[in-house]
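Peer 1: one predicted model, sequence on top.
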Amino acid sequence: MAGRIPPQFIDDLLTRVNIVDVVNHRVPLKKAGRDYQACCPFHDEKTPSFTVSAEKQFYHCFGCGAHGSAIGFLMEYDNLGFVEAVEDLAGMAGLEVPREAGVSQGPDLRPLYDLLEKSADFYRSRLREHPQAPQAVQYLKNRGLSGEIAAAFGIGYAPPGWDNLLKHFGTDEQAIGRLRETGLISEPDDKRYDRFRNRIIFPIRDQRGRNIGFGGRVLDDSTPKYLNSPETPLFHKGRELYGLYEAKQALRKIERLLVVEGYMDVVALAQFGIRNAVATLGTATTPEHLELVFRTCPEVVFCFDGDRAGRDAAWKALQTALPVMREGREARFLFLPDGEDPDTLIRKEGSEAFDLRLDQAQPLSNFLLEHLASQVRIDTIDGRARLAELARPLLEKLPPGIFRRMMYQQLEQTVGLQSGTLGNSANPPQAGKRPPASGGEYRKQRPKLISNAIALLLDMPVVAPVAKEVSDDWKNWDTPGIPLLHELLEIIYTHPTLNKATLLERWRDRDEYRHLAKIAARRFDFPGMDHEAEFRDVLNRLVDQYRKANALAPRNAPLSEMSEELSELRQRFPGKIEADDDNE
């Protein structure tokens, strides 16, 4: 069984990666004193309130309250799960993610990855050695593919026959079960045979280069022309893009990705030096596809046929793209001449002419308004009003921000309205967002002592030794938060180099994480603040409250402290304290 990721690895990973680099790759940052600053990517604002601390390896927005570590940022910004975010960061740092033994986190998928890798080798060997391989080799040559490109994409051959792969790997029931689980065999009507037969085989790889499935193309005009692996524990067609791994291997930096329809389009473009093409896998573009694209580069160009079907498919892609079009992201649409696909067109025109077409691809904003304008009489008031009504629901799908405001402005210009007429509701207030907090409000909004102590310790772990200088009576207090504060101190004592980000991640899979993440938003790096004195004061007050709660308070307690306690009791027990005072 696959185990959980060891916390020590998370510590090491967050030490090796710099959150400034992680964020800056997605949101351009500017130096602002000790920290870095930008307009928040999670809510609309004109004045930057989003900060990234290199010292704490932590981000925080004073406007909406968003905050976290590099892992948390990837989870929020790239819409990733925890494990995916860790794997992405590990890839940046050149690390392999380990797993702890003995803690179940789901089925162990390694045997399935191993089988797919061996199957890919099997198909490649058939392309070299099978008696009928020459027809497959000739097909690839006729398509203009070199041996170098075929090798780069791991292209292979599934020869004719019902059980070539089955006989090679299906040696026992367990092996047959794995062939079934990876979709390599079909079993209709109590029959069992290879899924891929007499086809050119295209291995489908994930971002780490692991084989997760296959695509097969016939060598003649039989149908279906393309056949993919079915959905399996490893392969989900709505989340994967063919050719993305190969593009990352070929290009050091990818400025844009071209999304095409088929494997041969990707491979043919690569043969002509265009290595930034990817293909969806028998499905329309999904939000997950687009997040995958935008995690790689800021621009996507969708390539479609210029006929009615192609434009309908492009319109669906546009609607899918709208909710993910944050600042810094760009989507464009390239419509090919009738009867052409990328494979045939680049053979006719060459790579320079094709690159020029890419540069001239239609921006999403233009395509959206032109498509809607074609449905109305734009030369009439009624038609322009209708255009505005058609466009507004689509623009509402855009995330709040500059791009959304500019789209409203372009719509207003198109229909002849004054700027701001339609866009005055383009960026509604974000529900549940906290107003900016400032250092001057810190003492006015003093939180409860225990959460205050935890928040201060998270923000400034270096103050932990102060706890050894004061009484530890507070540890005996049976009240919520005390065990958490105690455990946090013990972790810092054992690992004194941990920062705010690594400390917070220690609780990621525990019940206390939500509460801890909430109070982690507080900051204590205000100018002139003595953090050690503040922590000492908090702990001393915690000790005093514990003693009072247990009737151990000193008789000579300061009058101001007794008044403060009396005020607190009156708030907790209204009408009771006054009555007792009158009876004395």
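Peer 2: Structure received. Numbering: from 1, shown residues only.
Peer 1: every contact and neighbour count from this point should use C-alpha atoms.
Peer 2: Will do.
Peer 1: surely residue 219 meets residue 138?
Peer 2: No - between residue 219 and residue 138 there is no contact under Cα atoms under 8 Å: 9.9 Å.
Peer 1: against residue 18, how distant is residue 501?
Peer 2: If you measure residue 501 against residue 18 using Cα to Cα, to the nearest Å, the figure is 11 Å.
Peer 1: if you could redo that for residue 219, that was the one I meant.
Peer 2: From residue 219 to residue 18 the distance is 49 Å (Cα to Cα).
Peer 1: now do the helices in the stretch 51-200 of the chain.
Peer 2: Taking DSSP state H, counting those that start in this stretch as the criterion, the stretch 51-200 of the chain contains helices spanning 70-77, 82-93, 110-129, 133-142, 147-152, 164-169, 173-181.
Peer 1: residue 232 contacts residue 182, correct?
Peer 2: Yes - Residue 232 is within contact range of residue 182, at 5.8 Å (criterion: Cα under 8 Å).
Peer 1: ok, structure two:
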Amino acid sequence: MSLTPQWLDELRSRTTLSALIGRTVKVTKAGREYKACCPFHNEKSPSFTINDEKGFYHCFGCSAHGDAIRWMTDQRGLSFMDAIKELAAEAGMDVPAPDPQAAQRAEKANSLYDVMTAAQAWFVTQLLGVEGAAARGYLKQRGFTEQTIRDFGFGLAPDNRTGLKTALKQFGDPMLIEAGLLISVEEKAPYDRFRGRLMIPIRDPRGRVIAFGGRILGEGEPKYLNSPDTPLFDKGRTLYNLDKCSPASRQTGRVIVVEGYMDVIALAQAGFADTVAPLGTALTEQQIQMLWRMAEKPLLCFDGDAAGQKASMRAALRALPLLKPGHSLQFVTLPAGQDPDDVVKSSGATALTKLLEASQPLVERLWRTEVASGPLDMPEDRAGLKQRLGAHTANIADGEIRRHYADAFRERFDNLFVQRRTTSPARSGPFVRGQNRDWRKPQILPPGAETKSFNAKGSDFLIQGVLGALLRHPALIRQHHEALSDFIPPDANHAALLNVMLNESFTKESLDTDGLITILDEKLYNVASTLLHSNGTVFAFNREELIGGSDGLSNASKDLGEAIRLMKQRPALEEALDRATYLASLEMTDETFAEQQRLRHEKKVFDDRIIEFFRRDEDSL
């Protein structure tokens, strides 16, 4: 049975050590760790600590130390393989089948660590030698101290195609290629990947060198070059400086995320040791999960230019489906054109601290970004804003968090436009009430039997039924204002019409159909007229003969509320199913397949509900 170091690390990461130990030992929370009386020796006061982030336990009394696997073997008395099988079953992982090649790969991985260690030592030697003068001058110009240069392992790759290859020839070209240190080209001898660059080692959480980043010295492109993905290095699952940030983060209770490793090093020198960075890519889902293991609300401190703000927004959108209670992102806004290093150098560490303390929560960053993305003067503009906010809300997988985001966006939206209505001049235009009195709109005809052949399918059919009911009975708009205010129909005209109706019901005590359509512009008037003529008898809440008197209107309101709930739920469900199908297409695992099938079943149940809702209304005809 061959188990690679990577597989064992994944097993450990999926096991919450405090929960595992807590099954047999009483544990209590102590800051970011847990404490207990040691199960390996008799003691009255707890000296046994459990660190979930690092995945180990340690007793300061008897020096017992280990991880989840060691706990199962030492405390439970299981064999190594029995411990592996039990932990893997709980973590939802399959134990690899016997594979002699896997053992060879594991041995090769250990050899690759030796290669990277040797490469790091050689790069450091080159920096300290004669050829390193220019690189040392650059580091001095950047303001890095001798201590910082040593702590972060700066080195130099000379501008030589075979310098490293020759120095590490004992490992052989194939291993150097697999480690990402040499480039292999057909019909040519392999040559050094990094040449004429300042070298920064990239380490794993255990402090082992797994890759390098190189900054060009002088002119040339690319400015920064990272190692390619290798058996040791996956840039989407690695955070630069994680090994140093983790212990610092436990002291500060925070973690700062910047764009690049030079910013990390500069901030660490300025006293912000709890800083990490992604590696040349947008923040990934895996990296966000890694950040949440250190702090519930990591601080994203990206550059104050357009590219930095776009990177912040990409991270925000990527985090939405992952949000869970208590865990989110905070966003730090830097002065325009400055990066974190610029702020510290120009204004000092105190200035950056103040910016960190003034960070925005995720919900506020999304709101401000969307509000600033374009004009909001026309109804269509406001409908577009509401639609974008609705799309963000729909991306949140957790139902409770999704509801709170919808409430927060709705409150901000209402406050913004109530303020605009109270401060803006009176409406003007060709279709405003009291103007252009000679313009005659056609009489609104009663709903007809052509409803049953109305050209719409699925949820659009339901949306148009709801809008038609609100137009016929504007008194229902106020009753369902809260439920409707965070819904954005996919059709832009319907979205604009709903926005007008909600705004009018908010500002006027009473509203009738004629008064409502009078304030519509020509385009929305035609939309409303089509709705009023077309879908009158499909739904009970649209049929005049069933809505006579207050009881009838009350029943219609109840049916309409159910229709609104169905109307709002379907887009989020369809999007979740699409997302699950997409993830399954990328990597078909038991988890992605099960999630896709669960959502397919949920959608079928939901569709059956809509069908029954239609039938119920038809049966009452």
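Peer 2: Happy to help now that I have it. Everything quoted here is computed from the prediction, not taken from an experiment.
Peer 1: circling back: out of the helices of the stretch 51-200 of structure 1, nearest to residue 355 of structure 1?
Peer 2: Shortest distance between residue 355 of structure 1 and the helices of the stretch 51-200 of structure 1, using Cα to Cα, is found for helix 147-152: 19.6 Å.
Peer 1: just tell me the aligned range of that closest one in structure 2.
Peer 2: With TM-score structural alignment applied, helix 147-152 of structure 1 matches the range 146-151 in structure 2.
Peer 1: average offset between that stretch and structure 1?
Peer 2: Here the mean offset of stretch 146-151 of structure 2 against structure 1 after fitting is 1.8 Å, by mean Cα distance after the TM-score superposition for structure 1.
Peer 1: pull the distance from that stretch to the chain's centre.
Peer 2: 34 Å (Cα atoms, centre = their mean, to the nearest Å).
Peer 1: residues in contact with that stretch?
Peer 2: Contact with stretch 146-151 of structure 2 is made by 265, 269, as judged by Cα atoms under 8 Å, 6 or more residues apart in numbering.
Peer 1: measure the aligned residue in structure 2 for residue 315 of structure 1 to residue 382 of structure 2 for me?
Peer 2: Residue pairing (TM-score structural alignment): residue 315 of structure 1 is matched to residue 313 of structure 2. Per Cα to Cα, residue 313 of structure 2 is found 21 Å from residue 382 of structure 2.
Peer 1: got it, and residue 185 of structure 2?
Peer 2: Residue 185 of structure 2 is 55 Å from residue 382 of structure 2, by Cα to Cα.
Peer 1: which position in structure 2 pairs with residue 372 of structure 1?
Peer 2: Per TM-score structural alignment, residue 372 of structure 1 is aligned with residue 370.
Peer 1: host element of that match?
Peer 2: According to DSSP states H and E, residue 370 of structure 2 maps onto helix 362-371.
Peer 1: more neighbours, residue 219 and residue 18 of structure 1?
Peer 2: residue 18 (18 against 15; other Cα atoms under 10 Å).
Peer 1: sorry, back to before: neighbour-wise, which of residue 313 and residue 382 of structure 2 wins?
Peer 2: Neighbours around residue 313 of structure 2 and residue 382, counted as other Cα under 10 Å, are more numerous at residue 382. The numbers are 21 against 18.
Peer 1: isn't that one up against residue 373?
Peer 2: No - in terms of Cα under 8 Å, residue 382 of structure 2 does not count as a neighbour of residue 373; the distance is 11.5 Å.
Peer 1: so residue 14 of structure 1 sits against residue 503, correct?
Peer 2: No - applying Cα under 8 Å as the test, residue 14 of structure 1 and residue 503 come out as separate, 10.3 Å apart.
Peer 1: so what sits against both of those two?
Peer 2: What both residue 14 of structure 1 and residue 503 touch, as defined by Cα under 8 Å, 6+ apart, is an empty set.
Peer 1: show the contacting residues for residue 408 of structure 1.
Peer 2: 395, 420, 422-423, 426.
Peer 1: which of the residues you listed also appear as contacts in structure 2?
Peer 2: Retained contacts for those in structure 2, judged by both residues aligned by TM-score structural alignment, their matches' Cα atoms under 8 Å, are 395, 422.
Peer 1: all helices of the stretch 501-621 of structure 2, in order?
Peer 2: Under DSSP H, counting those that start in this stretch, the stretch 501-621 of structure 2 gives helices at 513-518, 522-534, 549-586, 590-619.
Peer 1: who wins for proximity to residue 201 of structure 2 among those?
Peer 2: Taking the helices of the stretch 501-621 of structure 2 one by one with Cα to Cα, helix 549-586 is closest: 30.9 Å.
Peer 1: between helix 590-619 and the closest one, find me the angle.
Peer 2: 150 degrees (axes from the mean of the first three to the mean of the last three Cα atoms, to 10 degrees).
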